[in-house]
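>>> I need the structure of the sequence given here:
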Amino acid sequence: MRENSENILTEYLIKHPEEEDHYKLYHKYKNDPRLTKIGNFLRKSSLDELPQILNVIKGDMSLIGPRPYMLDERSKIGNSADIILVVKPGITGLWQVSGRNDVNFKSRIEMDIWYVRNWSFGLDIQILFKTILVVLGKKGSY
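Model (predicted):
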């Protein structure tokens, strides 16, 4: 992130109000002005996720599972949090291989619930292989 990122974002949203609507739906900015060129590259290539491997080694995360939700997103999840938060968060999951950032927030929650209720080792293997294809294809990455 750039220094003074919140001011940069505020100025950007004044000039591009449609991005705010996009954020409300997807919880991501397609052209996040707060990112440096290196940060943008790391995010688009998914290399920004690599440090989370340390969380997997520590036992705080799984390779596959629902993505961790931000604290401010918890209230938007509602009662679904009781289902989703039963399992450890993962570096990759069902919605990441089903469209990545092109999947809206409501659909992410629905897919996370479906994953928790239908978990199997075979499902995790499918998600793992699809993750490799999705990362290499870079579709929906921003």
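
>>> make it CA atoms for all contacts and neighbour counts henceforth
Noted.

>>> how about the helices in the protein?
5-15, 17-26, 37-44, 52-58, 71-77, 81-84, 105-117, 121-137 (DSSP state H).

>>> Between those helices, which one is closest to Ile91.
Among the helices of the chain, the nearest to Ile91 by Cα to Cα is helix 52-58 (6.8 Å).

>>> buried residues in the closest one?
Neighbour-count burial for helix 52-58 flags 52-53, 55-56 (criterion: 16 or more other Cα atoms under 10 Å).

>>> Tabulate these (JSON lines), appending distance to Arg43.
Conversion of the buried residues of helix 52-58 to JSON lines gives the following (distance: Cα to Cα, whole Å):
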{"residue": "Gln52", "distance to Arg43": "13"}
{"residue": "Ile53", "distance to Arg43": "16"}
{"residue": "Asn55", "distance to Arg43": "18"}
{"residue": "Val56", "distance to Arg43": "19"}
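
>>> how near is Ile8 to Asn40?
15 Å (Cα to Cα, to the nearest Å).

>>> More neighbours: which of these two?
Neighbours per residue, other Cα atoms under 10 Å: of Ile8 and Asn40, the larger number sits with Asn40, 18 against 15.

>>> how far away is Lys44 from Lys15?
Distance of Lys44 to Lys15, computed by Cα to Cα: 24 Å.

>>> another one to check against the first:
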Amino acid sequence: MYTIIKRIIDFILSLIAIIILSPLFLILAIWIKIDSSGPVFFKQKRIGKNRTFFQIYKFRTMRSDTPKDTPTHMLNDPASFITRSGHFLRKTSLDELPQLINILKGEMAIIGPRPALWNQDDLADERDKYGANKVFPGLSGWAQINGRDELPIPIKAKLDGDYVQNISFWFDVKCIFGTITSVLRSDGVVEGGTGVIEKAKKDLKKREREGKSDNRL
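Prediction:
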């Protein structure tokens, strides 16, 4: 029953938010156009409910010549592709605001698992174990306020599953307030996400092994 009510609430709140935030949308759109050439919005293929695909909307934060459908952490020097306005938009999560349109269209929810890239089969497969692909992906979610980019895939998928198992109006309210707090603190924001963290760990282990090898010489 709540899933039906949830969809109605999502539609009403996203419509109200778009109307209220329209001046901010306009200001950000102008800034993006002045800052670099290319479209204001960025569209990308993502995994939706029941692993169907949809086009997610974001404010463009990277140069128009950035390789498409490539996770940020797989780019060589990803920071070099991010525009000046993009750095601010990503840090404040304002680049995600256009997803209110996805919510209005019935492709996303306000709260739910964050939509994976179309080729992130590892994350989607892990979410299948917990039934986390059976709900609409969200603008924010339980995993987002419990680590965000810092979370490895198994833990992220488990948290998404916890949300599905405990989905309720009050749990959504808790996630919304948790999201506000996380955004204000920029909690868990790592440019390039989990991939950058994993790469850093591997590099550290490699240097430690090399250091031990040097000490034995």
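
>>> OK, contacts around the residue most central in space within structure 1?
The centre of structure 1 sits closest to Arg67, judged by Cα atoms, centre = their mean, with a distance of 5.9 Å. By Cα atoms under 8 Å, 6 or more residues apart in numbering, the contact list for Arg67 of structure 1 reads 89-93.

>>> mind redoing it with 6 Å?
89-90 (Cα atoms under 6 Å, 6 or more residues apart in numbering).

>>> For Leu75 of structure 2, see how far away the counterpart of it in structure 2 is.
Alignment note: Arg67 of structure 1 maps to Arg114 in structure 2; criterion TM-score structural alignment. Counting by Cα to Cα, the separation of Arg114 of structure 2 from Leu75 of structure 2 is 21 Å.

>>> try Ser93 of structure 2
From Ser93 of structure 2 to Leu75 of structure 2 the distance is 20 Å (Cα to Cα).

>>> just Val164 of structure 2 next, same as before
32 Å.

>>> again, but for Lys205 of structure 2
22 Å.

>>> so who does the counterpart of Ile103 of structure 2 in structure 1 touch?
Matched across to structure 1, Ile103 of structure 2 falls on Val56, judged by TM-score structural alignment. Residues in contact with Val56 of structure 1 (Cα under 6 Å, 6+ apart) are Ser62.

>>> same deal with the one 5 residues further on?
When contacts are counted by Cα under 6 Å, 6+ apart, Met61 of structure 1 is found next to 55, 88-90.

>>> re the thing from before, Val164 and Leu75 of structure 2 - which one has more neighbours?
Val164 (19 against 14).

>>> Tell me the residue in structure 1 aligned with that one.
Checking TM-score structural alignment: Val164 of structure 2 goes with Val116.

>>> That match - nearest residue in space that isn't next to it in sequence?
Residue nearest to Val116 of structure 1 in three dimensions, not counting chain neighbours: Ile84, with 6.5 Å by Cα to Cα, 6 or more residues apart in numbering.

>>> Next, count neighbours for the one you found.
Neighbours around Ile84 of structure 1, by other Cα under 10 Å: 25.

>>> What's the match for it in structure 2?
By TM-score structural alignment, Ile84 of structure 1 lines up with Ala132.

>>> what's the answer for Phe105 of structure 1, then?
Under the alignment by TM-score structural alignment, Phe105 of structure 1 pairs with Ile153 in structure 2.
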